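J.: predicted structure and sequence below. I'll ask about it afterward.
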Amino acid sequence: MKRLIITTLAATLLAGTALSGTAMAAGQRYDDHGRYDQRHDNRHDNRHDSRYDRRDHRDDRRDHRRWERGQRLDARYRDNRYYVSDYRARGLRAPPRGYRWQRVDDSYVLAAVATGLIASVIIANH
């Protein structure tokens, strides 16, 4: 009798696990980086909607901020396209080792290459 109850209980548990595993696997999808994304729903996939592209560009324009010594320069502004190689022609002093001048918004920012820590900020003359 015990054997019958244990066998029935084990079969019920295995059947329940198999059904719930199938249901869960049906809801799981991989995102762009190969991770599971269970919340993904095709009805709300806005990655290719042009309204969202325009909104992103508007946010960049509003992100004008005042840089100060001691802050960290955002990683996006530490890119080579903001790098100022002709600092002497612009009236800037030579950067110390490990630092470089970046032109961000309307300012020249002297920041550490490795950490982005700002050592000096000079307003750019147009």
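T.: Arrived safely. Residues are numbered from 1 along each chain as shown.
J.: going forward, measure contacts and count neighbours with C-alpha atoms only.
T.: Fine.
J.: show me where this structure has strands.
T.: Assigned strands in the chain, in chain order: 29-30, 36-37, 99-104, 107-112, 118-123 (criterion: DSSP state E).
J.: closest to residue 81 out of these?
T.: Comparing the strands of the chain against residue 81 with CA to CA, the closest turns out to be strand 99-104 (8.7 Å).
J.: ok, and what's touching the closest one?
T.: Contact partners of strand 99-104, identified using CA atoms under 8 Å, 6 or more residues apart in numbering, comprise 77-78, 82-85, 87, 95, 108-113.
J.: and the angle for it with strand 107-112?
T.: Using axes from the mean of the first three to the mean of the last three CA atoms, to 10 degrees, the interaxial angle of strand 99-104 with respect to strand 107-112 works out to 150 degrees.
J.: one more structure, for comparison:
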Amino acid sequence: MKYITRTLLAAVALSFAAMPMAQAQQLYGHDRKPGHSYTVKKKVVTTRHTWRKGERYSNWKGRPAVRDYHRHGLHRPARGQQWVKVDNSYLLMSVATGLILGVAAAR
């Protein structure tokens, strides 16, 4: 009788452990038909920075310079300056100091 009780309790415990795994397969689509696509869109929280003249932007060298500035409606940078696109803005940077000399909204 003692062994039957232990076996029965082990079977019940095993069924409780297996139930969430079976539900997870249905939840995440592991039993999908071939050719069916399933995408999960994640909500991305981004923080926007309001750029101002005179601020220092430390990571501007890691971004490529905007070479076709006329195409984006920007004026030609003077010697020692370059345009850099950051988020949804174009920043006119001083190459020597890293100071922001101008800001333009990207279109």
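T.: The structure has been received and is ready for your questions. All values derive from a computational prediction rather than experimental measurement.
J.: re earlier: can I get the strands of structure 1 in JSON lines including mean neighbour count?
T.: Written out in JSON lines, the entries for the strands of structure 1 read as follows (neighbours: other CA atoms under 10 Å):
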{"stretch": "strand 29-30", "mean neighbour count": "13"}
{"stretch": "strand 36-37", "mean neighbour count": "14"}
{"stretch": "strand 99-104", "mean neighbour count": "22"}
{"stretch": "strand 107-112", "mean neighbour count": "24"}
{"stretch": "strand 118-123", "mean neighbour count": "16"}
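J.: quick check: residue 102 of structure 1 vs residue 69 of structure 1, distance?
T.: Counting by CA to CA, to the nearest Å, the gap from residue 102 of structure 1 to residue 69 of structure 1 is 14 Å.
J.: of the strands of structure 1, which is nearest residue 23 of structure 1?
T.: When the strands of structure 1 are compared by CA to CA, strand 29-30 sits nearest residue 23 of structure 1, at 12.4 Å.
J.: against structure 2, where does the closest one fall?
T.: With TM-score structural alignment applied, strand 29-30 of structure 1 matches no range in structure 2.
J.: all helices of structure 1, in order?
T.: Counting by DSSP state H, structure 1 forms helices over residues 2-27, 50-62, given from the N-terminal end onward.
J.: format those helices as a markdown table; extra columns: mean neighbour count.
T.: What follows is those, written out as a markdown table (neighbours: other CA under 10 Å):
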| stretch | mean neighbour count |
| --- | --- |
| helix 2-27 | 11 |
| helix 50-62 | 10 |
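J.: out of the ones you listed, which gets nearest to residue 121 of structure 1?
T.: The stretch from those with the least distance to residue 121 of structure 1 (CA to CA) is helix 50-62; that distance is 20.2 Å.
J.: show me how far the closest one is from its chain's centre.
T.: Using CA atoms, centre = their mean, to the nearest Å, the mean C-alpha position of helix 50-62 of structure 1 is found 16 Å from that of the whole chain.
J.: against residue 26 of structure 2, how distant is the counterpart of residue 83 of structure 1 in structure 2?
T.: In the superposition onto structure 2, residue 83 of structure 1 corresponds to residue 65 when matched by TM-score structural alignment. For residue 65 of structure 2, the distance to residue 26 of structure 2 equals 48 Å [CA to CA].
J.: ok, now residue 96 of structure 2?
T.: Look at residue 96 of structure 2 and residue 26 of structure 2: by CA to CA, they are 58 Å apart.
J.: good, we can wrap up now.
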